[in-house]
Each structure stands twice: as C-alpha cells, then as structure tokens.
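**Q** Make a model of this:
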Amino acid sequence: MTRTLHLPVSAGGLEPYTPGHAFGPYTPPCSPLTSRVAYAAAHVVADAHAEQPPGSPAVLDWDRTLAFRHELWRWGFGVAEAMDTAQRGMGLDWPTAAELIRRSAADARSVGGRIVAGVSTDQLTAPQPSLDDITAAYLEQLAVTEEAGATAVVMASRALASAARTPEDYLTVYDRILSQVSQPVVLHWLGDMFDPRLRGYWGSADLDAATETVLTIMNAHASRIDGIKLSLLNADRERALRRRLLVGVRLYTGDDFNYSDLILGDADSGHSDALLGVFAAIAPAASQALQALDKGDVDTYRALMEPTVPLGRHLFETPTFHYKTGVVFLAWLGGHQDQFTMINGAQTNRSLIHLAQLFRLADQTGLLRDPDIAAGRMYSFLELHGATR
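**A** I've put the predicted structure just below:
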C-alpha cells in the first residue's frame, strides 16, 4: 500500500497526501497516429557519475537518454531532438548536441520513428558575431542534421537576436539558410518567456510586426517549409497565425498552456499540430487522447487531454524556462532514470514546493507508472531536503 506523505505547501508547513491513482489505463497505439502530427521534445539524462559543474561540457547517460526516446516512439510520438527541452543553450553544448542528433536519428531509423532536430548557432564563441558568421553557423548545423537523417528545426538564435538590427537582417539570414536546405524544415518562434534573450525576434518587440516578417519569410520559401513551431503561450495569436498560413504549411503548437484546445482546433481557423515539451511529461495520456481523435471521438479526447492541462500549466509556470527541471523530475518519478540530476546543475532550478505540487498533479492525472515507486522516490527527495516528519 502506498504510504502517506507530508508534502510542503505554499502557505507553509506540511500537508498529508496519499498517492495511489492508477496509471491509465493507457495503451500504446498499434499504428501511427494520423489525425495530427505530434512531436514530443525530449530531455537528456545526465551521467550522475561524471563531474560536470555548471558551465562545463555536458556528459550524458546515453543509454537512458536514448531509452526515453524509444518510450516516446512507443507511444506514437515523433521525437523533437536537441531543442530547449534538452537544455539546448542551457547546458547542452553543440558537440554533445551533434552526437545526440546522430545517435537519435540512427535509433529513429531502427524503429521507423519520426525525428526532427534543432539547428541553431550555439557553437559561436565570438562576443559579437556578424550576420555572415551566424549564417555559417546555422549551415554547419544544418549539414550535420540533414546528414544524420533528421528534419531540421531552424531554432531561434540568441546570436541573431543580438546582431540583427532590422527585420531585413532576419530576411537576409533566413533566405540564405532556406535556399540551401535539402528538404522542408520547421521554423521556430520561441517567446521571451522561454528565453528572455530572444525578445524582439524577427526584428520587433511588436508581435504584429514580427508576424508580418515571419510570414514574409514563409511565403517566400513555402516549398522549403514544413511548418512553424509557435511558442508564445497565446492561443488567440496562434489561431490568427494559422489562418494566414499557406495550404500545406503546418502550425506546430508549442503552447504548453493551451495545447488541448489548439490541437483539437475549430471550424474557423483549423487545428494545430504539435511540437511540445509537455508531451514528454504526459506522453501516455496525450497518446491515448490522440488515438481517440484519430477515431473522431472528441469527447474521449477531451476527457483524456484536458485533465493534463493543470499539470502543464504548473510545469511551465514563471519562470517558464525552468520547466526542464520538472520534466526531468517526472521522468525520475516515473522510473525512466535512476537519479534526479541534470546537466548544468539545473535540478536546483525549481523549489521543493513546486516539485511537490508537480508530484500531486502527476498522481491525480494517473501518469505515475508505479505509484509505490514514485512515492518512495518522493519520500527520499523530501528526506534529503529535511521536509519529512
């Protein structure tokens, strides 16, 4: 029988909580998901035995890292590799990211899984790179990614956000990149709640003006663009953008607050496909919901997907960019890795109160594969922090 825990609460003190909600019932799909294209952005598992203080090159537990990707493929998701969920630019350096892309793409081929991977400019070391330097960095990573066999996600670049002075600078850089892709790519618009250094991306802090710039790029290169991942946490803005996309160009929601409604869609603006960090935390429930949607069963879709939204909103609460800590914490509770350790020391980026609430929500949503194991790990975590009684 699962033990009662005493969990810290925001009002101070401890409150008793007895976990034990059954896992699921969730069943992996027997065939590919069809109604939506759905990618889960995957985290990386740190090698707990390696010395890797903040700022040092990442050292991964490759077996556990790749095993988690196989878990996502098993549930019917594509894998979005080497993106911000994998701590790209927040601990995951380019040499390790390149190796991760190669290994994950090889494993994807072995199981027939879908994979996209982040292409960025994080190998640059100069304090003020030029637009030519930035373009060359993008193209270097594009070559590695395409050679590995993954579809490129052209990630928003901190270097470009710093160097660009006008919308025309973005048009110039993206024109050079997109003219050299060998297959359609996914563009990437990450709001500053996910990365403050991306404020003003596309040449303006005015989101209406920024939208016009990104649409200019997309319309000029429509045959080279599969879609755009939009992570602005603004459902109305996402609906407005997808109304304006050319036929055949996908909008991949990156809205980890409003994904349930945006994926379902509406008669006026259509639906969003998905490229979400939250899917790594809710994969079984989201898979079951999408399987229901494949059958046209909207009621079951809502019954399965909507209860995960409070967990997603908590996971991505301000400061949003620390959501990776919660993703890894849930992977540890779920038995996907043996320790709660992250590259760059990021396991300390969320409070004990935040993680305790995440445990409650995961249990209440039926997402803990083994409540007894999860409760034991939660107890040991509380004990480590002196929060048991």
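
**Q** rest of the way, CA atoms for contacts and neighbours
**A** Noted.

**Q** Identify the residues contacting stretch 317-328?
**A** With contacts defined as Cα atoms under 8 Å, 6 or more residues apart in numbering, stretch 317-328 is touched by 43, 45, 85-87, 193-195, 278, 280-281, 315-316, 340, 342, 346-350, 355, 358.

**Q** Could I have the buried ones of the residues you listed as ChimeraX selection syntax?
**A** The ChimeraX selection below is limited to those of the contacts of stretch 317-328 classed as buried (16 or more other Cα atoms under 10 Å):
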select :43,45,85,86,87,193,194,195,278,280,281,315,316,340,342,346,347,350,355,358
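
**Q** structure for this one too, so we can compare:
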Amino acid sequence: MTAVHLPDGAGSRTEHVLAEPGAWPRPQAPIGSRRAYAAAHVVPHVLADNTPGAPAQLDWDATLGFRHDVWSYGLGVADAMDTAQRGMGLDWPATQELIRRSTAEAAAALTAGHPGLRGRTVRDLIACGAGTDQLDPAGIAPGEAGLRAVEAAYREQLAVVEGAGAKVVLMASRALVRAARGAEDYLRVYTGLLDEVRHPVVLHWLGTMFDPALTGYWGSEEVEAATETFLQLIRSRPDKVDGVKVSLLDAGHETRLRAALPDGVRLYTGDDFNYPELVHGDGTRHSDALLGIFAGIYPAASTALQAYDDGQPDRARAILDSTEALGRHVFGAPTFYYKSGIAFLSWLNGHQPGYQMVGGLHSGRSVPHLVRVFQLADRAGLLLDPELAARRMGAFLDVAGAGAPALVPAGGAGGAA
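**A** Below is the predicted model:
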C-alpha cells in the first residue's frame, strides 16, 4: 500500500492511499478510428534562469523523451503551441530549435519499431505551430504596415515548420488582432498564406479563456459572426485545410461547426472540458483531437482510441469520461495557467527531474490546486508509478510548507517551527 498525507483545507492532513495505475496498453497496430495529437509541454533545465523574460533553456533529454513516450502510445504530438508556452515564456529562438529537434525525433520514432506507428509519416506524428510571436504586438498599428509585418512573420515561421517536415498548425496571432481592421483583413492574410503552403494545414482558433489578447479574432467579438468568417476562409480553400483546431470550450458551437465543415476537413477538438462527448460523437460525426489534456492523460487516451478501433465505443467513452474531472480541473479558470498542471503530472510520473517551467510558470497554480490534480490523476489511474508519485508529492508539500502541521507553542499563538 502506497500512501501520502495530503492537506485537507481545514488545517489537517488526511492519509491518501494511492490506487493501482490503470491498464494502459500500447497499441499493437496504428490507431485508425480517430486522429489524435497530444499538445506537449517543454521541460527547462532546472538550474536555468527560469524567470519571466529570461531566454528559454530547455532540457532536451527530458523534453524529447516525453515526446517519444507519447509516440509509443500511437498518438501524434502537437508541438510548439500554447501548451509549449508559446507567448508565455518560450521565445522564438528556442521555438525554432524545438521544432527542428522534435521533427527529427519524430522521424527517428518511425524507425524505432513501435507497432502503433507502422505506416505513419512524419507529418502524422508531429504538427508544429507557426505564428507571429517574434513580433511585439504593442508595436503593431492597424492598417497596411501592420498587416505586412504579420504576413512576413507568418512566412518566416512557416518556412521553419515546413522546412523541418512537420505538419503546420497555423496559430492565432496577437499581432493580427492589432493590425486587422475587420474580417476582410483576416481573410486577406490567411488566404494569402494558404495559397503559399506546400501541404494542407490545421487552422487554430484559440479562445480568449486561453489568451485574452485574442479578443475579436476573425473580426468580431460575436462568436457566430466570427464563425461565418472562419467558414468563408475554409470553404474558399478546402484543399489547403487538413482540419481546424477549435478551443472555445463550447461543445454546442463545436458540434454545429463540425457539421458545417466541407467534406474532408477534420475538426480537431481543443475543448479540454468536453472532449469525451466530442471525440465520442453523436452517431453521425465525431471530432478528432488536438488537446493539451492529452499530454496529461495520453496512456488512457490511447487506450480509449484503441477501444473505438476494436468496436467497443461504450468502453472507449467510459475511459474518456473517467479522465474528464481531471481535465476540467487542470483547465479551470484562469485557464491560461493549465500548463502548470500538465507539467506537474509530468513530474509526478518521472518524465522530468524537477517541477520547473520556463519563465517561472510553475508558480501559476496554488498548492491546493495541485493537490487536487494529484488526487484526480490517481482516481483516473494516471499516476503510473504510485511510489514515485507519492514520494514526489510528499517532497513538494514539504517544500511548500504543507507537509506537516504547524507547531503551535503552549498558550495558543505562535509561528511554525
């Protein structure tokens, strides 16, 4: 029996006995029922200057090793996106290196003999974000000069992603929000880029709960008006759009959008709250997945997708449902700090030497929040080495000052010893 004493919110500690990890087999054949990418985080050197504004210094062994583990479960990796701290600590020089290294490792994974990757291509294994985050949005003014700067920045990043050999995820741009004067400017920029790409891309619509700087994307703060602009773009170039990645945390909107897409254009859900019902589908259509939460639950996610392949949809849905509470907690408001929970799960499971994040982002969540992450991950069978997880959780609580009750001197008041 493995146990750890956890703070209960009432000033006491309660013994928590860990469950056995789930039975999460690696696939013996490629997953075919759904296409799925886990949006992976990055691991910094623990002794780097991981403070806000400092250049990102990554622990490449841990960062790339995590991706290999995801691939071993037959899933793709979505890299250099918001989960990897784009716009929240990962600078453009480090991003370029990440794209090149991760894509090279994806090619290596194809020769590693994993049964779940047979017949796959590099672009099936890795999709990388191309955006405009080398620009300072504060220096972008509305109008022609701003639009030209945005287009040039996108082209620079597209050249890196396509040159590496990864699938392109065309990310939302904070700079374009400032430069665009209306929906027509979004259509101009995106249409020009789609005309130039060599392979179909994934269009990424990231909601304001993930990034408040994207308010008014597609030219309107009204979701339905923005959706019409989005669909106008896709319908104009369906051969250049592999799929859309929508992160609005609105299952009803996603279901309607999914039905309106042209044939052959996938909807990769980015809804980390409602993914079980969206991936499961309504009997007519289902969503594929490009999810940050899949970086935390990838063994279970893979097992669920294998169950769909095996004609066991009820079992698949039950597995996904068993992880939903964890996903909703990790992505709870303020949602843009969800990356802290993903990194915490990675550390608990031994994928990185310390609970550190680029730019000091590991401080973005409270001790009680992370205690709940631990409890929900255990309930879902996602603490894969319970002894290691318990040991690390206990050490974390000790350092946080929550590992033992405060010692109060006789007479009442006093401070912790």
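
**Q** Got a TM-score for the two of them?
**A** Their TM-score after superposition, calculated using TM-score structural alignment, normalised by the length of structure 1, is reported as 0.97; 386 aligned residues with a Cα RMSD of 1.1 Å.

**Q** returning to that earlier point: next step: the contacts of stretch 317-328 of structure 1 restricted to helices.
**A** Of the contacts of stretch 317-328 of structure 1, the ones assigned to helices by DSSP state H are 280-281, 315, 355, 358.

**Q** Just the ones of the contacts of stretch 317-328 of structure 1 in strands?
**A** Of the contacts of stretch 317-328 of structure 1, none are assigned to strands by DSSP state E.

**Q** Pick the one among the ones in helices among the contacts of stretch 317-328 of structure 1 closest to residue 256 of structure 1.
**A** Nearest to residue 256 of structure 1 among those: residue 315, at 8.8 Å, using Cα to Cα.

**Q** quick one: contacts for the corresponding residue of structure 2 for that closest one?
**A** Alignment note: residue 315 of structure 1 maps to residue 330 in structure 2; criterion TM-score structural alignment. By Cα under 8 Å, 6+ apart, residue 330 of structure 2 lies in contact with 293, 338, 341-342, 373.

**Q** Make JSON lines out of the residues you listed and add distance to residue 265 of structure 2.
**A** Below are these laid out as JSON lines (distance: Cα to Cα, whole Å):
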{"residue": "293", "distance to residue 265 of structure 2": "23"}
{"residue": "338", "distance to residue 265 of structure 2": "28"}
{"residue": "341", "distance to residue 265 of structure 2": "31"}
{"residue": "342", "distance to residue 265 of structure 2": "29"}
{"residue": "373", "distance to residue 265 of structure 2": "35"}
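
**Q** Spatially nearest residue to the equivalent of residue 387 of structure 2 over in structure 1, not counting backbone neighbours?
**A** Matched by TM-score structural alignment, residue 387 of structure 2 corresponds to residue 372 in structure 1. The shortest distance from residue 372 of structure 1 to any non-neighbouring residue, by Cα to Cα, 6 or more residues apart in numbering, is to residue 2 (5.2 Å).

**Q** And that neighbour, how far from residue 386 of structure 1?
**A** Per Cα to Cα, to the nearest Å, residue 2 of structure 1 is found 21 Å from residue 386 of structure 1.

**Q** which of the two has more neighbours?
**A** Between residue 2 of structure 1 and residue 386, counted using other Cα atoms under 10 Å, the more crowded position is residue 2 (14 against 9).

**Q** Would you check the span in structure 2 matched by stretch 339-358 of structure 1?
**A** With TM-score structural alignment as the criterion, stretch 339-358 of structure 1 aligns to 354-373.

**Q** Now the terminal residues of that stretch, how far apart.
**A** Stretch 354-373 of structure 2 stretches 17 Å from its first residue to its last (Cα to Cα).

**Q** what's the longest helix anywhere in structure 2 in contact with?
**A** The single longest helix within structure 2, with elements called by DSSP H, is helix 144-164. With contact meaning Cα under 8 Å, 6+ apart, helix 144-164 of structure 2 is reached by 96, 99-100, 103-104, 128-132, 134-135, 140, 167-168, 175-176, 178-180, 185, 189, 193, 197-198.

**Q** one more time with 6 Å
**A** Outside helix 144-164 of structure 2, the residues that touch it by Cα atoms under 6 Å, 6 or more residues apart in numbering are 100, 130-132, 140, 179.

**Q** Please apply the same query to stretch 234-246 of structure 2.
**A** Around stretch 234-246 of structure 2, the neighbours that count as contacts under Cα under 6 Å, 6+ apart are 200-205, 265-270.

**Q** and these as CSV, adding secondary structure?
**A** What follows is these, written out as CSV (DSSP: H, G, I helix; E, B strand; the rest coil):
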residue, secondary structure
200, coil
201, strand
202, strand
203, strand
204, strand
205, strand
265, coil
266, strand
267, strand
268, strand
269, strand
270, coil
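
**Q** Widest-spaced pair of those residues?
**A** Largest pairwise distance in these, by Cα to Cα, is 18.7 Å, between 200 and 270.
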